[in-house]
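In: sequence first, then the predicted structure, then my questions.
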Amino acid sequence: MKKFSRIAAFVALAAGLFAGHASAEVKLERGKDRIDVPAVGSGLCLHNLFQSGMVLQRDKPIRVWGWAEPGEKVTVSFGEKTQATVAAADRAWRVELPAEPANGDPRRLVVQGQATKIELEDVLVGDVWLLGGQSNMEFEIAKVEGGQLEIVSANFKNIRLFTVPHQNGPDPKSSFPLMYQWSDWSSQHFRQGYWDVCTPQTVREMSAIGYVFARRIHMATQIPIGVIDASRGGTCIETWTPTEVLNSINTPEVKSKLAEWGEKVAAFDPQKDLDDRVKRFNERQARLKAQGQEVPANAAPPTDLLPGPAMDMNRPGNCYASMIAPIVGLQIKGAIWHQGYNNAFEPNGHVLYAQVFPKMIGAWRAAFNDPQMPFGIISQETEGDPQDRADYLEKMANEGIYIREVHFKTFLDFLKAGDKNVGYASSFDQRRSWYHPQIKIPVGERVARWALATQYGMAKQIRWMPPMLKEVRIEEGRITLQLDSPAGPYNDGPIEGFVIAGADGRFQLARAEWLTVDKDKQNKPQQDRTAIVLTSPLVPEPKYFRHAWGRNPLANLKSMDLTDLPFPTWRNDSWTIADMYENYAGKKPAKPGVLDRGEQAALTKALRADDLKRCIAEAKELLKANGM
């Protein structure tokens, strides 16, 4: 998530590593942020993105900007290139220097005003990648499986790490402060807004996925890599999308979401909120006294007026305005994205997600002035107890699976439209119960495969695309899936993870086998490992299939060329969870498209009954086969 331990941070400040930015060393105070450099300084100053130790994007014009006194002449020099401008009436200035090729030699960027000179040291030219999403993208390398080895090996002087501070509000921010930001979740301060050279000390609290991604690209190309982490835990996709883009999406789901937040903001009364908080404080104090418990001597009722939902991080557009807008203008190579958990809390959240996600990608590309900007999508992570044969159907009714499907379908839609700069990496095969599954290194490796193959000319050396479905053949008593490449179970057992259904929409686990095409000279069957046949005695006329349809799915089908790329979450039906209720209960939900608690319980009970039905049938078959 963030970078640097508290002790290392003080050492860095004392050593004065941040040329061009002055900071007063003030003791960190629990529960409070410490701002070292304001978002916009007085006199001649650079935007806070520009620091010693940063990476500038190669092969694109180099944009540098900041503020000065109105009318002040500002000259920027980098290497042998120089450009001058004059600060506008609002103090803003901006220059654009010619593009430079990748260069790992540390150089100096100099900004000269009328009376002030700013010199940045150790500036590299390479590729800058943006990390977006929520906590599974933030999740630190120090907390993942295999993280210790990664940390002690993280001596890469040409990888640079940066974390965007968390800000709030609907109005686009022009910059951000350099700060030590307090986290209630972690009960500690995190250093944000600073560029750091990648070392075992600085990498510990960096995004695990982002670091592994950067490491692989740098090791393969030797190009300097800058990673900007703009992810934020607990956020929804709509907060990362510009409000003007959301307003242009004319669907009931998006309009309802915007109206809901508009009503929240309009209804909020800061004084009433304060009065309510004071009342709750007094009630809590009285309760402690009545219970004979000690009342803290320093306890005091709240006195501050809070901004309320207007500044909520999940208000539509807020994170874009406060965390993406401040860095717009910086040239970057591309972005990778890992988010979806919070949208899965909403019934049919995938519908809004499908409407917003491609628009968000387009908006980010437009913001960074690159309509073909590379954008890597990482699928929805796992959560909950792993699905198994005994409860496969019961665990199919989960909104998170549909969000994962939107991730994959969005990638497919861009691909079918001829856009080869949108990539995809699965993360559903981790088989971990926590919603922060700690197997992040393979995920970073997979998205790095996509980038290296498609953006760095290594397609012949590296495979990144998982086995893909070419054709679905509905045949008598079976469904045959034709893949574009051989696939097989990673554990040498039977192929797991497929269900099939007939016209009634009632699924059952399928027996999945490779298609037998011939026999060899020893009369042994020859199998086509690009074709998978799905059957079930409980589904005599199958029409529909699903694969890996669980939040923490039972699925073991992967590529067979040692690349560890799982066959994606896939299906050929279009039933929602509400549709499944209708298929199993024989009636529509009371509220169209949404299940209440009773209806959800009824669906779970029906799915559990069909799981049991299959288990009994399989047990009888096994007994019969053994003459019992």
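Out: That came through, no problem.
In: all contacts plus neighbour counts: C-alpha atoms, from now on.
Out: Fine.
In: OK, contacts around the nearest residue in space to Ala87 that is not next to it in sequence?
Out: The spatially closest residue to Ala87, leaving aside those adjacent along the chain, is Trp93, at 4.6 Å (C-alpha to C-alpha, 6 or more residues apart in numbering). The contact partners of Trp93, by C-alpha atoms under 8 Å, 6 or more residues apart in numbering, come to 65-68, 74, 85-87.
In: what about versus this one:
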Amino acid sequence: MRLSCLLSAAFLLTLSYSVQANVTLPALIADNMVLQQKSTVALWGWAEAGETVTVTASWQKTPVKATADAQGNWLVRVPTGKAGGPYTLQFRGKNQLTVSNVLLGEVWLCSGQSNMAFSVSKKPNSGSYTGVVNEAEVVPKANYPAIRMFTVKNTVADVPQRDTKGQWAVCSPQTVGEFSAVAYFFAQEIHEKTKLPIGLINSTWGGTPAESWMRQDVLEQDPEFRPILRRYERGLTTFAQDQEAYKLRQAEFQQERAANPHTTRLAPVAPVGATSNKSPYKLYNGMIRPLIPYTLKGVLWYQGENNADRAYQYRRLFPALIKSWRQEWQQPDMPFYFVQIAPHRSQNAEIREAQLLTMQTVPRTGMAVITDWGDSLDIHPRNKQVVGHRLAQWALAKDYGQKQTVYSGLSTRA
């Protein structure tokens, strides 16, 4: 019996070692992915320390090799040609992985809160967060196999994560309903006018402030952002105290129920944690860091509602977010186009001014103005077609050579 147990343990140890030794890839590097054309893209993963990983792309003849470091991390940079496909990628170490149906095209990261998360199709029990105008007409026409979207799983993390969960979906009437509506209409217009494949990475979460999407050290280094961190730290202290009180109430409840199984007393409610999607840097850790260094064309951003009560601070916070993301991706001139939030009874004009000032002072940014398409009674206006179109106008004019495209109204600079 003892020998049997030892053999079983040895087998499990060997199995565990073999699994760890296998070449593995992040969720982003998978079937149906889109890689940035005419670039040198990063491909990475994990393997046994010291293992050589050979990457072969079907669009070029020469394989690229890397050696896993002491922690098992490896990374290669592969040149890409002009848009096209489908192609395959092979990753070979002690095992072999094949990624199929890969396109070379344009890759845009789409991030922010609920108005960017807002899906094409209406979802049950979602309130006004989903379902675009003319959904019944939009969905059947969404036959665009060269448009793909990767939706990042909502993840709160205390420390930076190395991977996320999600998969690439090829745009069709069967899949488009789950797409971010703004991102989809942006991609549809860019694709129709340039014929380029478009990859969209949707990393969004409703009700979130900008600081949730920023790196911890960026917030710590600027005195202007210390109130954000102090408020969060106070929340952690309060939560710890509430948690202890909850444990005592829970123990008392269990004792009472054991003594009287028919008690009508309700169980105590657990406290809401300070570690939420509104906490500073938690979404950066869980939903942005795992995407780096996936090579991008640019960023689309629709957020600001949850910073409207601190609009003056947003004048500094938003540019800091843009700067830090560009640094992280090592793309200092990466286009960053955002939506100026529409007027609403719960939003003041100061937040729109902060967004305008960002466009005027931060290079390679553009702002889609939707003042004329807002809904004073609904903070989630359903006409996302207009929003996607106006973001696309910026990209077409600034990134795709269509100089005659009208992308902005008249503006003045101080």
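Out: The structure has been received and is ready for your questions. On a predicted model such as this, the values are computed, not experimentally measured, just so you know.
In: mind checking which of the contacts of Trp93 of the first structure are buried?
Out: With neighbours counted by 16 or more other C-alpha atoms under 10 Å, the contacts of Trp93 of the first structure contain buried members at 65-68, 74, 86-87.
In: before we move on, the earlier item: which one of the contacts of Trp93 of the first structure is nearest Thr516 of the first structure?
Out: Sorting those by how near they are to Thr516 of the first structure, with C-alpha to C-alpha, puts Trp65 at the top with 64.7 Å.
In: distance check, the closest one against Arg204 of the first structure.
Out: 31 Å (C-alpha to C-alpha, to the nearest Å).
In: next: Phe139 of the first structure.
Out: Computed as C-alpha to C-alpha, the Phe139 of the first structure to Arg204 of the first structure distance reads 10 Å.
In: and the buried ones among the contacts of Trp93 of the first structure as JSON lines, adding distance to Val254 of the first structure?
Out: Conversion of those to JSON lines gives the following (distance: C-alpha to C-alpha, whole Å):
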{"residue": "Trp65", "distance to Val254 of the first structure": "35"}
{"residue": "Gly66", "distance to Val254 of the first structure": "36"}
{"residue": "Trp67", "distance to Val254 of the first structure": "38"}
{"residue": "Ala68", "distance to Val254 of the first structure": "41"}
{"residue": "Val74", "distance to Val254 of the first structure": "45"}
{"residue": "Val86", "distance to Val254 of the first structure": "43"}
{"residue": "Ala87", "distance to Val254 of the first structure": "40"}
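In: closest one of these to Ile532 of the first structure?
Out: Taking C-alpha to C-alpha as the measure, Ile532 of the first structure lies nearest Trp65 of those, at 56.8 Å.
In: so how many other residues sit close to the aligned partner of Ile379 of the second structure in the first structure?
Out: Residue pairing (TM-score structural alignment): Ile379 of the second structure is matched to Tyr435 of the first structure. Tyr435 of the first structure has 15 neighbours, counted by other C-alpha atoms under 10 Å.
In: I'd say Tyr435 of the first structure and Gly384 touch.
Out: Yes. Judged on C-alpha atoms under 8 Å, Tyr435 of the first structure makes contact with Gly384 at a distance of 7.1 Å.
In: just the strands in the stretch 401-550 of the first structure please.
Out: Per DSSP state E, counting those that start in this stretch, the stretch 401-550 of the first structure carries strands over the ranges 422-425, 469-475, 478-483, 487-489, 498-501, 507-509, 511-519, 525-535, 544-547.
In: so which of these comes closest to Thr454 of the first structure?
Out: Smallest distance to Thr454 of the first structure across those (C-alpha to C-alpha): 8.6 Å, for strand 422-425.
In: the closest residue to Gly349 of the first structure other than its chain neighbours: neighbouring residues, count only.
Out: Closest residue in space to Gly349 of the first structure, ignoring its immediate chain neighbours: Asn343 at 5.5 Å, by C-alpha to C-alpha, 6+ apart. Residues lying near Asn343 of the first structure (other C-alpha under 10 Å) number 22.
In: from Val406 of the first structure, how far off is Asn343 of the first structure?
Out: As judged by C-alpha to C-alpha, Asn343 of the first structure and Val406 of the first structure stand 12 Å apart.
In: re the thing from before, can you lay out the strands of the stretch 401-550 of the first structure as a markdown table showing distance to Gly113 of the first structure and mean neighbour count?
Out: As requested, those are exported to a markdown table (distance: least, C-alpha to C-alpha, whole Å; neighbours: other C-alpha atoms under 10 Å):
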| stretch | distance to Gly113 of the first structure | mean neighbour count |
| --- | --- | --- |
| strand 422-425 | 42 | 26 |
| strand 469-475 | 60 | 14 |
| strand 478-483 | 62 | 20 |
| strand 487-489 | 62 | 22 |
| strand 498-501 | 66 | 25 |
| strand 507-509 | 71 | 27 |
| strand 511-519 | 71 | 16 |
| strand 525-535 | 66 | 19 |
| strand 544-547 | 62 | 22 |
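In: look up the closest residue to the aligned residue in the first structure for Pro140 of the second structure, ignoring the ones flanking it.
Out: Superposed on the first structure with TM-score structural alignment, Pro140 of the second structure falls opposite Val152. Of all residues not flanking Val152 of the first structure in the chain, Pro200 sits nearest, at 5.4 Å (C-alpha to C-alpha, 6+ apart).
In: next one: Asp163 of the second structure
Out: Nearest to Asp163 of the second structure is Pro290, by C-alpha to C-alpha, 6+ apart, at 4.7 Å.
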